[in-house]
Structure formats: structure tokens, C-alpha cells
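>>> Got a predicted model here, sequence first, then my questions.
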Amino acid sequence: MSTVAEKKPRLTTSAMIASIAAEGQKTVAAPFGHTLVKAAQTRQNIVGLTADLSKYTDLRIFAQAFPQRHFQMGMAEQLLMGAAGGMAKEGMVPFATTYAVFATRRAYDFIHQVIAEENLNVKICAALPGLTTGYGPSHQATEDLALMRGIPNLTIVDPCDALDTEQAVAAVADHQGPVYMRLLRGKVPLVLDEYDYQFELGKAKLLRDGREVLLISSGIMTMRALETAKELAQSNVDVAVLHVPTIKPLDITTIVEQGCRGGRLVVVAENHSVVGGLGEAVAMALMHAQVMPAFRHIALPDDFLAAGALPTLHDRYGISTKSMVNAIKGWLA
């Protein structure tokens, strides 16, 4: 059941963990938790694990539905990944949840050696990806994609909204092999229901076409890209939006096909550092195909970011809709 985001009051400390939903935007509560429960109703081998964060990754919904299939590992992310690997060896399909910073930075070697090297069927669902919390570098996973893209066998998914999350969870559950999925939690915006969207693992989707700009994006930046396209249309700037929910394996065919269409400014927008994420992957794909459009990159700086209210930080680091509109107008000028 979707709801509408409440009108936001003046920014306070709570804005550091505020919903990313814009004022008046439709939202869905805990799409990850509810979809996982639905999948587990017909899949007895699905189990849920967390490192003391069931409440904050929406795994609590799974825990309430299947208490005997929920495993609380405590504040021990390395143990979380090791246990998930062991369960996968016994035929289970573990969904291991924690914050993205802890999954990638603290438990990296366990994912690399225990899970990925043996190609085990573990699904790592990591909340607070990129700049989706204002609690500073200790909680901002601005380099998670760069770290995880370097691991062989690992599929990487970055959903845009509640619909994308629901469909991705179902697809990830059916996929054989390890997956790292960026997780949107709580009241998640709903935007792709207006675009006849269907998630397909490994496939990019053209959500809207345009003659002057091609915005290639993933995760919450696809939501921002669609907002940017609508605002620029009021200035007679025609913007296409290509959503890339699977970062690895990358849909190179679709990216190159769209990049080949001459005369368009190509802009990659991602909720991640400028280093090692979607922007570099897209640029490499285009260069290997000898496609050389005018190219720009909207991403977080290669820096330790500030703490503060999320709306303020998104403006400061250039990933708000207003910032994107201004940047693209400047590049076109």
C-alpha cells in the first residue's frame, strides 16, 4: 500500500536520517522486508541474517513472519558473512543484511574469500548506500560499488525505488550465485510505476527518450534523473533517462546503442564516489566500443563527506535535482 510523503518541517537533526522521498511523493513502507516474506512463503530454503540491524534494514518483518528462519548474529559482520556462506553450502538461500559500510569495508575479505570465491548463493542486502545518511564517513558508503565491482562472480544491483526493490528481491532470490544489492529501507519512494517498468537482472531500461541529453543513472539517482528531465523539459531541453539497475554485469549493449545516437550530451549520475562506480564503467564501455560522445559525470567527490541534514548535503555535493538541472544547463550552454 503506497502512501504520500508528509510535508517536511524545517530541517533538524532527524534530517540526517530523513526519507529520501520528496514532499508529496508516493512511498511504500519496507518493500524489501515484505517482498522477502512473500518469496519465503514458497521458498523454504530462504533464511534471513543480520548483524544487530533487523529493525534498520526492514528484516524485522521477515523475523516476525519466520522467527525460526531469522538469525541475529550480533554486531559481528565478518561472522555474518561467514555464517551466510556456511548456510549456502547447506542448500539455504541466505539474505544477509547490514549497513553498506559494514558489509563492504568491515567484512570485505569474508565476502571475497568465503562467498565469492566459492560462488555461493548468498544475497547481501546493504542499507544506507552512498549518501543516504548524514552521519558522516563512518556510515556513508560512498565507495561500496568500487569495492564490490572488483570481486569476481559477484552480481551488483542498485534499485531506484520501491517497485524496483520489490522486483529485484524476487529476481535476486531466483538468481544462482552471490549478489550485493544496495538496499532502500523504511518509506521508499515509488516512481517507476508510471513508466511501465519491469526489472530484469543485467538489463538497463530506457524510461524516457530525448534528443539533447542522455542521462544514465542507477539507484536513487534515476529518481533524480526523471525529476531533472521533467524540469528541463520546461526549458525546452529534451532529456532521455536510461536506468541501469544492474551495475555488474553491466548491460553494455544497451548503453552503447544509446551512446551511439549522435549529438546528445551523455551524463552519468550516481549516488557514489566519482572513483570506481557506474560512471567509470559506462565510460570504459563507450571507449571500448569507440563511441565518443560529449560526456559528463554527476557523482560524489573523492573525499570524506560532511555530516549534516541530507537535503543540505545533496545540494552541497551536487546530487539534488536542483543541482543536476543547473549543472546540465551549464554544460549545454
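Structure received.

>>> Please count neighbours and contacts with C-alpha atoms only from this point.
OK.

>>> now the helices: where do they sit in the stretch 101-250 of the chain?
Along the stretch 101-250 of the chain, counting by DSSP state H, counting those that start in this stretch, helices occupy 108-110, 144-149, 162-174, 220-233.

>>> Pull out the buried positions in the third one.
Of the residues in helix 162-174, those buried under the neighbour-count criterion (16 or more other Cα atoms under 10 Å) are 162-170, 172-173.

>>> got another, please set it beside the one above:
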Amino acid sequence: MSEVKKIATRESYGNALTELGKKHEDVVVLDADLAAATKTGMFKKAFPERFIDCGIAESNLMGVAAGIATTGKVPFASTFAMFAAGRAFEQVRNSIGYPKLNVKIGATHAGISVGEDGATHQCNEDIALMRTIPGMVVINPSDDVEARAAVEAAYEHQGPVYMRFGRLAVPVINDRPDYKFEIGKGVTLREGKDVTIIATGLPVSNSLEAAEKLAADGIDAKVINIHTIKPLDEELVVAAAKETGKVVTVEEHSIIGGLGSAVCDVLAAQAPTKVLKIGINDTYGESGPAVELVKKYGLDADSIYAKVKAFCE
């Protein structure tokens, strides 16, 4: 079997910004002294006159981005998720969200797969925080293809967008001719009739692998990739729940306030269904190799398989 191509979505972000800069002169990229890690350094090298390093001052970064947006430019404010959503929440809420400014936030190093940086940098709360801001679009791409498409779609969208990217290289699963990215539209990756697995970000590829293992046990799992958590593809979620009768959500994020909560909100109102939420339980992460942490916190293919199998039985 040939080796699966793996790319970190933070790399995809840097590459996509550079390509976007070639096509659109109104793109401005801002960073908070992390250009090498967030990969915005690629854009800086290509367009130094359109790159602003705001230093280790993330709240100010968001204020500067807001100001630039009022001039008609399209700023991409970039830093780690812990700082973009956590430290600068007030500025994102009041300076970007409240006036509905056209700012795009590129948040890298999200989730436990940040690895050795440990619990202080492993942001498992950012989706929950950003979901609460009125009008904020929240995107969590699953691979390189989707991340690049998300950056392009964010530019085209008028209004604030939060994009979540990872540090760990993940398999490329969307490299097919018929792939289409559309904000607010989920993607059915596998049909099934016994249970629906709805995943976002890093665990999408692992969920697909888990579905293959389940098939060997006679459990036919539908797999849906939800790259846009807000606005959620309610129609797809409800239809899948009605079709299979059981739903499992999988996310590299707290089970409180993230994809699982968004799905449960919709199903409780439109199609009450039994739901299992797989994600980071009410706990902090810890320092360690990213792959080992993904396994320890139950987001690898074997763990997802075991949990879904038990849920179905």
C-alpha cells in the first residue's frame, strides 16, 4: 500500500495565503511574533509590504486587524488558537464581531495535537468561544485540500471568519476531482445505514478508518465531514440522524460547546436522536508527543472504532 500523503493544515494556511496574495492586492497578513510557526512567514517573504508583525500582543493584533478592515483591505490576523480565541476574545467580540468587520482569523496550533507545548497551549475551547459570537463563521478543515479551499472561501465571504488549523501533519483525504468546498455545507464521505459519524478537523480521517473497521464487524457507518461548524449544515445532520437513528460526533475539542453541542442543539429541536460525543472530556491536555496524545485522549481510529461499536451494541 502506498504511503498516504500527510500535510499539517498550518502549512496549508501559509501556502494558501501566499497564493491569495498573488491574486488579491487587498490581502494583508498580520501575525504576533509567530510567523515561523503559523507559516505566515511564506506570505511575509513574498509580500513584505503587506505583512505586519504586531509582536507578542494578540489583543492589539485584533484591534489593528479591525482598523485595517475599515479601510477596505482584507486582513488575516494570525496566531495560535489559544491566543486568538482565548487571550484576545474581548477584542474579537467587541472590535471585530460587534461591528461585523471583514476580518479573517487564522488560528493555528489548535487542540491536543499541539503536543509537547502542553495544556497551556492546547486550545480545546476555541470553537465553543467563537460559536458564541454573533455572525462569526467558524471553519475547521480536515486536510490540506480543505484548508486551502477554506482560506479562499473566507476571503470571498463578507464578514468575520474564524479558521482553525493544526500543527500535526494529517492525511490528505479530499484530493479528488469532485471535491467542492462551500461554507455551511457538510460533506458525506461514506454512506451507511446503521450509525452516522459526524467529524470535524483532525479526526475526520481517523473516523473514516474507524468506519472501515466497523464494516468488518457488520456495522455500516455513514461518515460526514463538517468543516463549517457555524453555520452548521442542519439539513444534512437531521437527514442523517433520521436515516441511521444513531449519531456520533468526533472532534479534537472539548465535548462542551463544540461540534457535538452544535449537533445536539439541532437534533434536540428537529429530530431527537441518541448521540455519543467523542472529544476532549472535561479536562485539560498535557505535554507529550502529538500522536500519543491523540491516542490517549481517544481520537485515533482504534479508539473511535471501539467507542462507536460499543454505542451501537
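Everything's here; your move. Note that the structure is predicted; figures quoted are calculated from it, not measured.

>>> And the TM-score between these chains?
With the length set by TM-score structural alignment, normalised by the length of structure 2, the two chains reach a TM-score of 0.95; 309 aligned residues with a Cα RMSD of 1.6 Å.

>>> Which one of the buried residues of helix 162-174 of structure 1 is nearest to residue 127 of structure 1?
Of all these, residue 165 has the smallest distance to residue 127 of structure 1: 12.0 Å, by Cα to Cα.

>>> What distance do you get for the equivalent of that closest one over in structure 2 to residue 139 of structure 2?
Taking TM-score structural alignment, the alignment pairs residue 165 of structure 1 with residue 147 from structure 2. For residue 147 of structure 2, the distance to residue 139 of structure 2 equals 9 Å [Cα to Cα, to the nearest Å].

>>> next one: residue 82 of structure 2
Note on residue 82 of structure 2: its distance to residue 139 of structure 2, by Cα to Cα, is 16 Å.

>>> So for these two, which sits in the more crowded spot?
residue 139 (28 against 22; other Cα atoms under 10 Å).

>>> quick one: contacts for that one?
150, 161-164, 183, 227-230 (Cα atoms under 8 Å, 6 or more residues apart in numbering).

>>> Just the ones in strands from these, please.
Counted as lying in strands by DSSP state E, out of the contacts of residue 139 of structure 2, are 161-164, 228-230.

>>> and those as TSV, adding neighbour count?
TSV is the format used below for those (neighbours: other Cα atoms under 10 Å):
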residue	neighbour count
161	28
162	27
163	25
164	28
228	25
229	24
230	25
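
>>> Do a quick rundown of the strands in the stretch 51-200 of structure 1.
70-72, 93-99, 123-127, 155-157, 179-183, 187-189 (DSSP state E, counting those that start in this stretch).

>>> which of the buried residues of helix 162-174 of structure 1 lies closest to residue 93 of structure 1?
Out of the buried residues of helix 162-174 of structure 1, the member with the shortest distance to residue 93 of structure 1 (by Cα to Cα) is residue 173, at 7.5 Å.

>>> who's in contact with that closest one?
Contacts of residue 173 of structure 1 by Cα under 8 Å, 6+ apart are 39, 93, 123.

>>> what does the first one align to in structure 2?
Yep, that's residue 39 of structure 1 we're talking about. Aligned partner of residue 39 of structure 1 by TM-score structural alignment: residue 20.

>>> Tell me the secondary structure at its match.
helix (DSSP: H, G, I helix; E, B strand; the rest coil).

>>> so which of the contacts of residue 173 of structure 1 is the most crowded?
residue 123 (29 neighbours).
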